[in-house]
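Colleague: Sequence first, then the predicted structure, then my questions.
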Amino acid sequence: MKSITFDQTGKPTDILKLTELSTPEPGPNEVRVKVIAAPINPSDIMFVQNLYGIRPQLPSGAGFEGVGIVEAVGEGVQMRTGIRVSFTSIGTWSEYAIAHHRSLIPVPDAMSDEVAAQLFVNPFTAYAMVQDSGVPEGGWLMLTAAGSAFGKLVIQLCAMRGIKTIGTVRRDEMNDELKALGLTEVINTESENLAARVKQITDGVGVACILDAVGGHTATEAIKCLARGGKMLIYGLMSLQDPVLNAGLLIFRELTVKGFWLTDWMRRVDSQTRMDVAQNVIGLLTSGKIQMPVEATYPLHEITEAVEHADRPGRRGKILLKP
């Protein structure tokens, strides 16, 4: 089978390669999935660079999620073959992938392959983080990198719940699209003073919660926008720079700054909560109430072009690999 692999960590365009491997056999509690499509997410790129919470065991496959057909099952798996599933694993950028049976989510016929390929990482994270934010209807939530695929999901979820949102961008070409999705206010961090604009928008109160994916200077400035007792949830570090925390702000405004990683969240919550999130996410996506656009698809042998496209600023949708 053909698979995208890497023997050393580093810049994806330099180290990712198309490799011919033996088709794997599932072990106990595992299934083999014939991959239909898999997205390129920021977490995939961080993993390849050895900057993620899970460290690659070299040589390694790449890609954390996808959609495919269950082709073979291992011992202890009570699942029929031939069903279409969304799944998570390491090495989904491949013609076949091995996944633990508990990581599989059967997808309804009404859900397209393009949406099902993206079912887990962004939608589950967005849903869980909006829940954890604790922002009530009518409250303010701020998100950095609002134009990302994840940001667009958060905007739509908040709009459905009546939560007002402020999104940061570095370019203005997507502002109308973000407003159409439900973003209440947009701030260009390259041309506007973030803290001053948020103070103006919220009548001096600040926002109850910030979801940050950027880190560095953006997160440092964003912390100043929190209301008393507010919290920042950090789920990414696109700038590859740590924010500077102002101890005075943390102390005298009683602020909370904490990390969020979906893998740990899934371990932390009970099975009923996980099931509820899955049902809600699938329902929203299948009904079309939440959109997850795809900008382009690439075959495996064009992996270099695909990751370059995924890193391109101003994208309006996810980049998919289709083996």
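Modeller: It's in.

Colleague: Could you use CA atoms for every contact and neighbour count after this?
Modeller: Fine.

Colleague: residue boundaries of the strands in the stretch 201-323 of the chain?
Modeller: Taking DSSP state E, counting those that start in this stretch to define them, one finds strands in the stretch 201-323 of the chain at 207-212, 226-234, 256-259, 294-298, 318-321.

Colleague: CSV for the ones you listed, including mean neighbour count and distance to residue 79?
Modeller: Compiled in CSV, these are given as follows (neighbours: other C-alpha atoms under 10 Å; distance: least, C-alpha to C-alpha, whole Å):
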stretch, mean neighbour count, distance to residue 79
strand 207-212, 27, 37
strand 226-234, 21, 37
strand 256-259, 12, 35
strand 294-298, 16, 30
strand 318-321, 25, 26
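
Colleague: and of these, who's closest to residue 99?
Modeller: Taking C-alpha to C-alpha as the measure, the strands of the stretch 201-323 of the chain were each checked against residue 99, and strand 318-321 came out nearest at 18.0 Å.

Colleague: Just the buried positions in whichever helix in the chain runs longest, please.
Modeller: If each helix of the chain is counted by residues according to DSSP state H, the longest one is helix 271-287. Of the residues in helix 271-287, those buried under the neighbour-count criterion (16 or more other C-alpha atoms under 10 Å) are 274, 277-278, 281-282, 285-286.

Colleague: can you check stretch 307-315 too?
Modeller: By neighbour count with 16+ other C-alpha under 10 Å, stretch 307-315 contains the buried residues 307, 309-310, 315.

Colleague: for comparison:
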Amino acid sequence: MHAWLCENPVGVDALQWKELPTPEPGAGQVRLRIEAASLNFPDLLIVQNKYQMKPPLPFVPGSEYAGVIEAVGEGVKHLKAGQRVACLSGTGGFGTHTLAPAALCMPLPEGFPAVDAAAFIMIYATSHHALIDRAQLKAGETVLVLGAAGGVGTAAIQIAKAAGARVIAATSSDEKCALCAQLGADATINYSTHAPQGSLRDEIKRLTEGKGPDVVYDPVGGDFAEPVFRSIAWRGRYLVVGFASGPIPALPLNLPLLKGASIVGVFWGDFSKREPQANAAMMQTLAAQYAKGLIKPLVERTLPMSELKQAFAVMGSRAVKGKLVLVN
């Protein structure tokens, strides 16, 4: 097998494409021949040693992938060789083969392409857990999605619309706003025009007729958090999803008091481990929604697995709409 090996987590440039022994699965594992793997923001952080999970060195990055099972380890009863699955295990995806925990593998139904499957679990599980479980989103409520043209943002638009909500998508260009509208957003905000320290609050107020959004989905953080929280509706729920802009914001705690609002943490990774039955039920719901055409990953482009460094450069430019996927 071949894989991108991280022996020194100082950044993307240190990754090397190397030939490695093809491993045999241990107890509870399966060996996959990887068909496709997607890029996620944590994949960049982990090779820079900036992510909360720090795997032992050396490791193969690539948190999310899809492929065909070649061999199963001891104790694996629900999966078999030849079966196609998707998996989000945190590492291992940027190569030709990997060992995956059988418990984390999502069996793929017929007609679920590998490229879509490799771009599916993280963004839809995160967004569904956030909006439906943590925010208890109801039909008719208004959701403001920040970073709406990115991977989790595009998933959040689709899941909120499937739940019957009104969606305001905020992103950084007119082109991205148009894309969000195509995905179902009812209104858009270009925050290059309506900046956080400028007219953003006025535009949110205008689009919500002074009420504010019931739910805010925020994978961006930074300068957006305080002005957006100040705009939230009474009993609003502010979903802390991530900090793609870099800085982790600090909010004055009088704001949730005055708004009767909640700051709600979203950590799908720990939810999946602490509440595996609830997570498995959620994944079945998401697979059914995919089959009905209610949700579908937005994949901007696919690249050969050998072009991982170029893919990271594209992702780092913030120009990506949806997801980048590497294919073998």
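Modeller: Noted; the coordinates are in hand. Since the model is a prediction, treat every value here as computed from it, not as a measurement.

Colleague: Now do the helices in the stretch 101-250 of structure 2.
Modeller: Counting by DSSP state H, counting those that start in this stretch, the segments of the stretch 101-250 of structure 2 that form helices are 114-118, 121-128, 151-162, 174-182, 200-207, 225-230.

Colleague: which one in structure 2 is aligned with residue 182 of structure 1?
Modeller: If you follow residue 182 of structure 1 across to structure 2 using TM-score structural alignment, you land on residue 184.

Colleague: Need the counterpart of residue 280 of structure 1 in structure 2.
Modeller: Counting by TM-score structural alignment, residue 280 of structure 1 corresponds to residue 285 in structure 2.

Colleague: Its match and residue 136 of structure 2: what is the separation?
Modeller: In this structure, residue 285 of structure 2 and residue 136 of structure 2 are 16 Å apart, going by C-alpha to C-alpha, to the nearest Å.

Colleague: What is the longest helix of structure 1 packed up against?
Modeller: Packing contacts for helix 271-287 of structure 1, counted by 3 or more C-alpha pairs under 8 Å, 6 or more residues apart in numbering; DSSP states H and E, involve helix 121-133.

Colleague: Show me what counts as buried in the helix it packs on.
Modeller: By neighbour count, and taking 16+ other C-alpha under 10 Å as the criterion, the buried residues in helix 121-133 of structure 1 are 121-130, 133.

Colleague: between that helix and helix 271-287, how big is the angle?
Modeller: Taking axes from the mean of the first three to the mean of the last three C-alpha atoms, to 10 degrees, one finds helix 121-133 of structure 1 and helix 271-287 inclined to each other by 120 degrees.

Colleague: give the contact list for the corresponding residue of structure 2 for residue 226 of structure 1.
Modeller: In structure 2, the residue matched to residue 226 of structure 1 (TM-score structural alignment) is residue 232. If you count contacts by C-alpha atoms under 8 Å, 6 or more residues apart in numbering, residue 232 of structure 2 has them with 211-216, 238, 259, 261.

Colleague: Closest one to residue 191 of structure 2 out of those, please.
Modeller: Of all the contacts of residue 232 of structure 2, the one sitting nearest residue 191 of structure 2 is residue 216; the distance, using C-alpha to C-alpha, is 15.2 Å.

Colleague: any idea how far the closest one is from residue 32 of structure 2?
Modeller: If you measure residue 216 of structure 2 against residue 32 of structure 2 using C-alpha to C-alpha, the figure is 38 Å.

Colleague: Take the helices of the stretch 101-250 of structure 2 and write them to a markdown table, including distance to residue 97 of structure 2.
Modeller: As requested, these are arranged in a markdown table below (distance: least, C-alpha to C-alpha, whole Å):
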| stretch | distance to residue 97 of structure 2 |
| --- | --- |
| helix 114-118 | 14 |
| helix 121-128 | 19 |
| helix 151-162 | 25 |
| helix 174-182 | 34 |
| helix 200-207 | 46 |
| helix 225-230 | 40 |
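
Colleague: Which among the ones you listed is found nearest to residue 250 of structure 2?
Modeller: helix 225-230 (7.9 Å).
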